[in-house]
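Asker: could you look at this predicted model? Sequence included:
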Amino acid sequence: MRLLLFLATLTATSLASSVQAQDVHVKVDPHGPGSIASTTDYTTIQQALDHHPFAPAGYRVIISIVPGVYHERIIVTQNHNNITLLGLGKSPEDVVITNSLNAKTAGGTFFTETAEINGTGFEADNLTFENTAGNTGQAVAAAVRGDRAVFKHCRFLGHQDTLFADYGRQYYVDSYIEGGVDFIFGNAAAVFDHVELHANGPGYLTAQSRTDPNQPTGYVITHSTVTTSLEATLPPPAGAPGVASTAAAHNMTALGRPWRPYARVVFMHTVLPAQLNPAGYTVWKRDDPVPPLAWYAEFDNSGPGWQPTERPSWEHMLTAKEASAFEPQNFLRGRDQWNPIAAAAKLP
């Protein structure tokens, strides 16, 4: 009997060791069979997020999404870590997650997001996140509050408050973000690398919200392009304070304004349009104290909007050595030595 028990235990152990842990793969197809009882096939993205099998520690749940327009709001909860959303189309336009809520209809800005992402290690590739509320006030396309988030080949479409990049380290690469007023806002440590920021209305590209000068947060826009559908009208009137925003009056956009006192934003190696307010960064309100407590900087930008002599005296013009601290692998490294570039390279 002891011999039989020993042999059974040995066989079970051998079988267990021969089964290697691996990523979990599931699929979303609006025209598929789909069932909450299924472990592989779902008809909505949220259904897949709610019912997918969990992956072993150190592995990922990869949710592949068939091309289509998904009229739904999705939430990645805090206990769902290492989730990858992968669009199966030829381009990000082929998989669109869309909704249309603004602050008035939803009861506040932070109830409007089409996608809410709270889990650590979230990744998205080849997708569009969209809020179609338009120029009706705050309307968030994606709210990202998870550490080590990566977005590659993604589009974020909205008008005011398009992308709430609010917590943790976030890396956006080869992507497109569109909006008009404060359309990237929050207090994450986020890098936008080879991204197109498109202003579809007068306003501000960023509204970063660092609340303490010792927080390692801020936005870095590098090797990117700022474009706009605006047509610049008259320049700011002679004698106007350089830090006072003239965006609405003159159909311009600005690099950013501080949503919270110690906001930090760096634009470097980026092409800037003629429709950029010559002041670059501005204060939050016209009558706010000057200089602000915010830390704003630029380095090695180009294009007709790159006018360093027109920038306010309190803006920082970085040296090459100073700018190196804001490269993605340096700014987002953290104590765990995270390499966002390597993480993004593993995506298709």
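Answerer: Nice, I can see it.

Asker: from here on, just use CA atoms for contacts and neighbour counts.
Answerer: Fine.

Asker: the helices in the stretch 1-150 of the chain, which residues?
Answerer: Assigned by DSSP state H, counting those that start in this stretch, the stretch 1-150 of the chain shows helices spanning 2-18, 45-51, 103-106.

Asker: okay, those, which one's buried deepest?
Answerer: Across the helices of the stretch 1-150 of the chain, averaging neighbours per residue (mean count of other C-alpha atoms under 10 Å) puts helix 45-51 on top, at a mean of 18.

Asker: contacts only, for residue 183.
Answerer: Going by C-alpha atoms under 8 Å, 6 or more residues apart in numbering, residue 183 touches 158-164, 204-207.

Asker: can you rerun that using 7 Å?
Answerer: 159-163, 205-206 (C-alpha atoms under 7 Å, 6 or more residues apart in numbering).

Asker: selecting buried members of these in PyMOL, what would you type?
Answerer: PyMOL command restricting the contacts of residue 183 to the buried ones, with burial defined by 16 or more other C-alpha atoms under 10 Å:
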select buried, resi 159+160+161+162+163+205+206
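
Asker: residues near the nearest residue to residue 108 once chain neighbours are set aside, how many?
Answerer: Excluding the flanking residues, the one nearest residue 108 by C-alpha to C-alpha, 6 or more residues apart in numbering is residue 102, at 7.7 Å. Residue 102 sits with 26 neighbouring residues when counted by other C-alpha atoms under 10 Å.

Asker: residue 114 contacts residue 99, correct?
Answerer: Yes: the criterion here is C-alpha atoms under 7 Å, and residue 114 meets it with residue 99 at 5.5 Å.

Asker: then this one, side by side with the first:
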Amino acid sequence: MFRLFLVPFIFLLVGLVVQETNGQYYKKVGNKIFPFSTIVVDQSGNGHFSTIQSAIDSIPFYNTNWVAIRVKAGIYRASPRRKSCDPTEQILHYIGRGLGKRKTIVEWYDPDGPERSPTFSILADNIHVRCMSFRNSYNNPINGNRKLRAVATTVSGDKVNFFRVAFYGYQDTLYDANGRHYYKLCTIQGAVDFIFGAGQSLFERCSISVIGGGFITAQGRESPNDTNGFVFKDCHIFGNANTYLGRPWRPYARVLFYKTNMTKIVEPSGWDSWSPDGREDLSTYAEYGNFGPGADTSKRVSWAKKLDLSTVENMANLNFINTPEEWINYQPF
């Protein structure tokens, strides 16, 4: 079994070159991009480190090499984070790869709000995470706790990419705070405002799992000139309780659901105003091309927007988050 793994690994090194693009160093074989170096995390002691935090801390500030942190299977009970040391820092590292959403799990138990409770925090730029799960278990029904804000992941860095990652919680599961982010084939679970923040983010082919009555999004756009907003493209909304698609955390909240499968759990009115103050028209809540029993827009709130096709296509496009650098093209997958 060891030999079967080793042979293709050696083969991949043939023709390998070190390449630099936009100040970022990685290895390239043909058209494929690979990390410059790899760190292994294994709780059993068969890796470079036994905790994710130790692996993250080993990467120096101002690092310009893509570093892969490969996390072996297991439940890691910790709250790893990496802070940027100043606004100009470019930390380039590739978190994961885990062995799958159900095999590599990072868990924390804390209800202390979005700044202090996250199971996992990303405060630096240029991060790629794949094939693992982050869970804040405080609101798990078996604990019998009063439901409080308990964040599974905070994302404040720019140019952050998640692939086949799961986020589990109840209230405020995913704090998509700031920056440009791409979530593909991810699972986000929760009940109340469980995707919230002022990120400029595209959620593509993601599963939105509702486990209690509430609101999927609470978007935080504060100005009509802000470029941020949430776009859900080709997603699936399902669960065991009725839900609203969103409510505005800030007055100019912007959310688009595009070609998404909406089951009957979506409330007919679609959106909630949070606290009616006559400013509902400032928000941009839109739907386009959705399907399923929850996608009927005939009873939606009067202040839901009908965007023109050009605007919809611009938002539901990778360029919504990828320009001008086309940064996703230069992340080693």
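Answerer: Everything's here; your move. Since we're looking at a predicted model, the values are computed, not measured.

Asker: rewinding a little: from residue 173 of the second structure, how far out is the alignment partner in the second structure of the residue nearest to residue 108 of the first structure?
Answerer: Matched across to the second structure, residue 102 of the first structure falls on residue 111, judged by TM-score structural alignment. Relative to residue 173 of the second structure, residue 111 of the second structure is positioned 11 Å away (C-alpha to C-alpha, to the nearest Å).

Asker: between the two, which contacts overlap?
Answerer: By C-alpha under 7 Å, 6+ apart, the residues touching both residue 111 of the second structure and residue 173 are residue 150.

Asker: so stretch 308-316 of the first structure matches what in the second structure?
Answerer: With TM-score structural alignment as the criterion, stretch 308-316 of the first structure aligns to 297-305.

Asker: give me the contact list for the matching stretch.
Answerer: 268-271, 280-281, 284-286.

Asker: including secondary structure and neighbour count, could the residues you listed go into CSV?
Answerer: Shown next, in CSV, are the contacts of stretch 297-305 of the second structure (DSSP: H, G, I helix; E, B strand; the rest coil; neighbours: other C-alpha atoms under 10 Å):
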residue, secondary structure, neighbour count
268, coil, 19
269, coil, 17
270, coil, 24
271, strand, 24
280, helix, 22
281, helix, 14
284, strand, 21
285, strand, 26
286, strand, 20
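
Asker: got these as a markdown table, with distance to residue 68 of the second structure columns?
Answerer: A markdown table is the format used below for those (distance: C-alpha to C-alpha, whole Å):
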| residue | distance to residue 68 of the second structure |
| --- | --- |
| 268 | 45 |
| 269 | 45 |
| 270 | 41 |
| 271 | 40 |
| 280 | 44 |
| 281 | 45 |
| 284 | 38 |
| 285 | 38 |
| 286 | 38 |
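
Asker: aligned partner of residue 265 of the first structure in the second structure?
Answerer: So residue 265 of the first structure corresponds to residue 255, using TM-score structural alignment.

Asker: identify the residues contacting its match.
Answerer: Contacts of residue 255 of the second structure (C-alpha under 7 Å, 6+ apart): 229-231, 284-286.

Asker: next, it: secondary structure please.
Answerer: Here residue 255 of the second structure is recorded as strand under DSSP: H, G, I helix; E, B strand; the rest coil.

Asker: ok, now how distant is it from residue 273 of the second structure?
Answerer: Distance from residue 255 of the second structure to residue 273 of the second structure, by C-alpha to C-alpha: 13 Å.

Asker: spatially central residue for the second structure, please.
Answerer: The structure's the second structure has its C-alpha centroid closest to residue 183; by C-alpha atoms, centre = their mean the separation is 5.0 Å.

Asker: which residues touch that residue?
Answerer: Contacts of residue 183 of the second structure by C-alpha under 7 Å, 6+ apart are 161-163, 202-204.

Asker: circling back to that earlier point, of the contacts of residue 183 of the first structure, closest to residue 181 of the first structure?
Answerer: Closest approach between these and residue 181 of the first structure, by C-alpha to C-alpha: residue 160, at 4.6 Å.

Asker: double-check that closest one against residue 185; I have them as touching.
Answerer: No: with contact defined as C-alpha under 7 Å, residue 160 of the first structure does not count as touching residue 185 (9.8 Å).

Asker: residue in the first structure paired with the residue nearest to the centre of the second structure?
Answerer: So, by TM-score structural alignment, residue 183 of the second structure is matched to residue 172.
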